[in-house]
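*Asks:* sequence first, predicted coordinates after that:
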Amino acid sequence: MHSTTRGRRCPALVGILAGSVLLTAVPSAATTGGNGSGIGDPYYPDDGNPGYDVSHYDVRVAYDPDRPDRLTGDTTVSATATVGLDRFHLDLEGFEVGSVTVDGRPAKSFTRIGAHELVITPARRITEGSRFAVRVRYSGKPVGESWHSFADGGANVTGEPHSATAWYPANDHPSDKATFRLTATVPDTWTVIGNGRPGPVTSSAEATRTFRWYEDKPLATYVSTIAIGRFAVNTSQLADGTPVIHAYGPGAVIDPDAEALLPEIIGFLASKFGPYPFSSAGGIVTGSPAEEGSGPLALETQSRPTYEGVMFDSSMVHEYAHQWFGNSVSFSDWRDGCLAECFAQYTNQLWEEKGGADLDTGFYAGTVEENRENPGFWNVRLYDPGRGKELDPALYDKGPLMLHALRRTVGDAAFFGTLRRWQKEHRYANASWRQFEALAKKVSPRQDLTGFFDAWVHGTVIPERKYLYPGSLGAVAAAGKR
């Protein structure tokens, strides 16, 4: 991700273990749906909801760009109760909720609390371990800040850390990942692009078309997307048959060279991190939103990143690195943003290195020396940088330096071996920065990585020399003093 939209939410207790969400719910929150029902994120403690684990979203919407004040939705959330539930919450911004059913029975009641809580009381208590499906029908004007309108009437949804609740009810936290199906009906001159593989497109006598998309690997809600526009759509495939779909909105630059570069980018990243994790690829390139400065310049929407205006190599490398770091392996909570952004940004340096760049003398030494006397460059922690700093510039600037220093500390074999093992062990799941540190120490047990991580990740000043210029970087530093 290169630029963000942000929202504020506000803990129950949650323990997160890679691959699942383990909820230790406060009884009044999980079993009675009381206030303070968030999943327990330290930065956004109202986000998400305890008491259940979502396995699948089936999102059905209808939208007419000539009536931008009205979207109709019919979403079914399939989940498993991790505690007994007398009441539970979903996150949804705006909209008028017309009906709610749980396992086909009308809910006993449903009400709205705060900015985004939909509190549901089922007709029967949901017992611990039970699978259940809640269906919510809703309509109205999309109001979430991640809903972006375009001058021609089109729209799309992108944003971080929040976006899903602008268009469907969700357990809106990265720790609860689920597969995703989108069914969207629009006037027949419009096209809908979503995550994953496309399904059948059907037409109706009412001059509408219905588009279907399915993401068969679990996604975090903030990387789900819908894009409605008069798109030019190009299709191709990777060498292994993976479908590649690029969609260009009015005003977007169609660059065949950039499009042709994608297989090489994916192949390069796979050589560093392991197999490409998803069953489709491509990009959504929009025009500029109607609202000045709204929306991200690029976001790693799963399997099909979204770009504003143009798709080019460095942006593509960054957003596709997120398919491994952030999407396949997602962080546990918003303190862990370095697990996505530090790695994606360093991948741009790896791409430059592939083209012949000397990262030691150019990128690394140049950046360090340029900022040696700049305390502001070093004063943000990379793990747990603080609320409101979860996507701080330090993750994009200091973060890649940290990873290059780690690489020079442990050597290429251990460094890239750690990255590939990280991807393999946590594929399609969640993990924390602390787990990454533990893995790096396990792979490289003879290195002083505790001191390294304390200096680079948890410190707020420039690292001391032995961590700043480790391994072969020491020769670079010595040469610079001559």
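*Replies:* Ah, there it is.

*Asks:* drop to CA atoms for contacts and neighbour counts, all remaining ones
*Replies:* Will do.

*Asks:* show me what contacts the closest residue to residue 50 other than its chain neighbours?
*Replies:* Among residues not flanking residue 50 along the chain, residue 39 sits closest, at 5.0 Å (CA to CA, 6 or more residues apart in numbering). Applying CA atoms under 8 Å, 6 or more residues apart in numbering to residue 39 gives the contacts 11, 12, 13, 14, 23, 45, 46, 47, 48, 49, 50, 173.

*Asks:* now, those that are in strands?
*Replies:* Taking DSSP state E, the ones among the contacts of residue 39 that sit in strands are 13, 14, 23.

*Asks:* list the buried residues of stretch 403-412.
*Replies:* 403, 404, 405, 406, 407, 408, 409, 410 (16 or more other CA atoms under 10 Å).

*Asks:* hmm, who's touching the strand or helix carrying residue 466?
*Replies:* Using DSSP states H and E, residue 466 maps to helix 465-468. For helix 465-468, contacts defined as CA under 8 Å, 6+ apart pick out 405, 452, 455, 456, 462.

*Asks:* kindly report the same for stretch 61-69.
*Replies:* 70-74, 140-142, 153-155, 182-187.

*Asks:* which SS state does residue 323 fall under?
*Replies:* On the three-state scheme (DSSP: H, G, I helix; E, B strand; the rest coil), residue 323 is labelled helix.

*Asks:* go on, residue 272?
*Replies:* helix.

*Asks:* pretty sure residue 222 contacts residue 164?
*Replies:* Yes. Residue 222 is within contact range of residue 164, at 5.7 Å (criterion: CA atoms under 8 Å).

*Asks:* between those two, which has more neighbouring residues?
*Replies:* Taking other CA atoms under 10 Å, residue 222 and residue 164 do not tie; residue 164 has more neighbours (29 against 24).

*Asks:* put this next to the first one:
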Amino acid sequence: MHRRFIAPGALAAASVLLAIPASAASHSPGAPGIGDPYYPAYGNGGYDVSHYDLRLKYQPATDELEGTATLLARTTQDLSRFNLDFLLDVDEVRVNGAKASFATSGEHELEITPKTPLAKGTAVTVVVRYSGVPSSKQAYGFTSWHRTPDGGVGANEPEAAWWWFPSNDHPLDKATYDVSVLVPDGTQAISNGTLQSTSSRLGWTRFNWRSNKPQATYLATLAVGKFDITTGRTESGIPVVNAYSKDLGDNAGAARASIERTGEVADWLSEYFGPYPFNALGGYVPNTNTGYALETQTRPFYSPRQFANGSNTSVVVHELAHQWYGDLVSVTGWKDIWINEGFARYAQWLWSEHEDEGTAQEIADYVYASHPADDPFWTVKPGDPGPENQFDIAVYDRGALALQALRNEIGDDAFFAVLKGWPQKYAYGNATVADFRTYAEEVSGQSLSALFDTWLFQPSKPAAPAAADASIARAAEGGGAAPVQPKSWKKIAATNDVHEH
């Protein structure tokens, strides 16, 4: 963190100092990172955003994007300068109506100096006018903007916003969104939340989307292309909008057969996690060559490759489970990724039970037995995997094993009370792995530090006695037959690269 400290001057300069208001003298730049040890430059300090209003124009043929972003924020310190995370070319910045000076630094920092310093607690309106070709921009050697034959898509984790809007890019700063996109007639723009309106004029159509609940920046998405769109409602009344690229080819049927079950799956998940937390639902499949899927809030992104071997409802379960675990309750820091991925994976195990294709216990036994003690799988600590292993398969499978161990330790009643109560306790906010352990202890009335340490933080395979105590791989000590592969395993394993960014 880079802070400028103003030291008192010499006695001879006292009269000069007295001429400077104390509030101005104490102003300093906001930190160029929000403080995440995994990604020190991600996010920014000194302010908190409450709303993004994005008014965009996109030309699919050339990948040219023009935008005006209006950010409503409040300062959290006396600010002389602050940063936004952004890559495109900036034409003008205004802060509370007055032109501000700006410069770029680092891989993705836009440094903004307002005309007058900002006092702590000040409501701030920041307007950024910009343009550029997102696919031409890289940071750290990669891009999160995906060109398609008929447009482009912004979707990635832990970063995607830089390529299409300026932001405070970290889950700690969640906000609501209005996304208005102008595209050529015959092309659609898909984003989060509800479609408020569309209008056409002089060969262009404007789509206005609204996401009315707090949303992390990486969960905001934009997809422009030619889509077949289906609409409906869940049994509980949530409107569903799904979109499929018109050129998915052989994957089209399998994609639809999976994603059209979105409403059914969300209603089923609500039995475990509580009421669906948003007012919109759906999914979209653009014709990208990526392999992953992403839980973009209310409307997950799916790669066509997820359906290359046929329908896979399990991946839909995974991304929709994130609407509670990851979206409603977001990580405090990226080291808390287990709260997202371990739970979404475990939801797939519960779906396997629901479909009578193998119980969560049978899957846990199979996972435990499938990885010998010297498998690198066990060296990854799901509770703090490090940025290089943030999306390692161990965070998913070993992370879900930890949940099965917890379920066996505290019993089904307490376990499912935890699963349902946790999203309510931290709704629309952020939490840590430690917060989850504390909550599980409160609900169960048991001390769980040893269990969490064994299954989440030790870089080794839990020994057979510990596994047996957790009722996992109970045959391990006795040398019994290896667990049979559950019927659902191939479908679950097919989603192993679901977040391989």
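*Replies:* Right, received. Where do you want to start? Bear in mind the structure is a predicted one, so any value in this text is a computation, not a measurement.

*Asks:* show me the strands in the stretch 401-501 of structure 2, by range?
*Replies:* With strands called from DSSP state E, counting those that start in this stretch, the stretch 401-501 of structure 2 shows them at 429-431.

*Asks:* tell me the contacts of the residue nearest to residue 477 of structure 1 when sequence neighbours are not counted?
*Replies:* Nearest-residue entry for residue 477 of structure 1: residue 469, 6.7 Å, with adjacent residues in sequence omitted and distances by CA to CA, 6+ apart. For residue 469 of structure 1, the contacting residues are 405, 476, 477, by CA under 8 Å, 6+ apart.

*Asks:* of the contacts of residue 39 of structure 1, which are reproduced in structure 2?
*Replies:* Compared against structure 2 with both residues aligned by TM-score structural alignment, their matches' CA atoms under 8 Å, those retain 45, 46, 47, 48, 49, 50, 173.

*Asks:* among those residues, name the buried ones.
*Replies:* Looking at these with 16+ other CA under 10 Å, the buried ones turn out to be 45, 46, 47, 48, 49, 50, 173.

*Asks:* export those residues to TSV and tack on distance to residue 309 of structure 1?
*Replies:* Converted to TSV, these look like this (distance: CA to CA, whole Å):
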residue	distance to residue 309 of structure 1
45	34
46	34
47	31
48	32
49	36
50	39
173	29
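
*Asks:* identify, from the residues you listed, the entry nearest to residue 230 of structure 1.
*Replies:* Of all these, residue 173 has the smallest distance to residue 230 of structure 1: 31.3 Å, by CA to CA.

*Asks:* counterpart of residue 305 of structure 1 over in structure 2?
*Replies:* Aligned by TM-score structural alignment, residue 305 of structure 1 pairs with residue 300 of structure 2.

*Asks:* show me the contacts for its match.
*Replies:* Contacts of residue 300 of structure 2 (CA under 8 Å, 6+ apart): 282, 283, 284, 293, 294, 319, 320.

*Asks:* returning to that earlier point: overlap in contacts of residue 222 and residue 164 of structure 1?
*Replies:* Here residue 222 of structure 1 and residue 164 have residue 172 as joint contacts, going by CA under 8 Å, 6+ apart.

*Asks:* if you rank the contacts of helix 465-468 of structure 1 by neighbours, which is first?
*Replies:* Greatest neighbour count in the contacts of helix 465-468 of structure 1, by other CA under 10 Å, goes to residue 456: 26 neighbours.

*Asks:* looking at the alignment, what corresponds to that one in structure 2?
*Replies:* Match for residue 456 of structure 1 (TM-score structural alignment): residue 455.

*Asks:* just the ones of the contacts of stretch 61-69 of structure 1 in strands?
*Replies:* Per DSSP E, the contacts of stretch 61-69 of structure 1 map to strands at 71, 72, 73, 74, 140, 155, 182, 183, 184, 185, 186, 187.

*Asks:* ok, the fifth one touching residue 166?
*Replies:* No. No contact is recorded between residue 140 of structure 1 and residue 166 when judged using CA under 8 Å, the distance being 10.9 Å.

*Asks:* higher neighbour count, these two?
*Replies:* Comparing residue 140 of structure 1 with residue 166 by other CA under 10 Å, the one with more neighbours is residue 166, at 24 against 16.

*Asks:* contact partners for the alignment partner in structure 2 of the more buried one?
*Replies:* With TM-score structural alignment as the criterion, residue 166 of structure 1 lines up with residue 163 in structure 2. Contacts of residue 163 of structure 2 were listed using CA under 8 Å, 6+ apart, and they are 86, 87, 88, 134, 135, 137, 143, 144, 145, 154.

*Asks:* which of the residues you listed sits closest to residue 121 of structure 2?
*Replies:* Using CA to CA, residue 86 comes nearest to residue 121 of structure 2 of the contacts of residue 163 of structure 2, at 24.3 Å.

*Asks:* mind putting the contacts of residue 300 of structure 2 in TSV, distance to residue 326 of structure 2, secondary structure and neighbour count included?
*Replies:* Listed next are the contacts of residue 300 of structure 2 as TSV, based on distance: CA to CA, whole Å; DSSP: H, G, I helix; E, B strand; the rest coil; neighbours: other CA atoms under 10 Å:
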residue	distance to residue 326 of structure 2	secondary structure	neighbour count
282	17	strand	28
283	16	strand	28
284	19	strand	27
293	14	coil	28
294	11	strand	26
319	10	helix	31
320	10	helix	31
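
*Asks:* which one of the residues you listed is nearest to residue 98 of structure 2?
*Replies:* residue 294 (38.0 Å).
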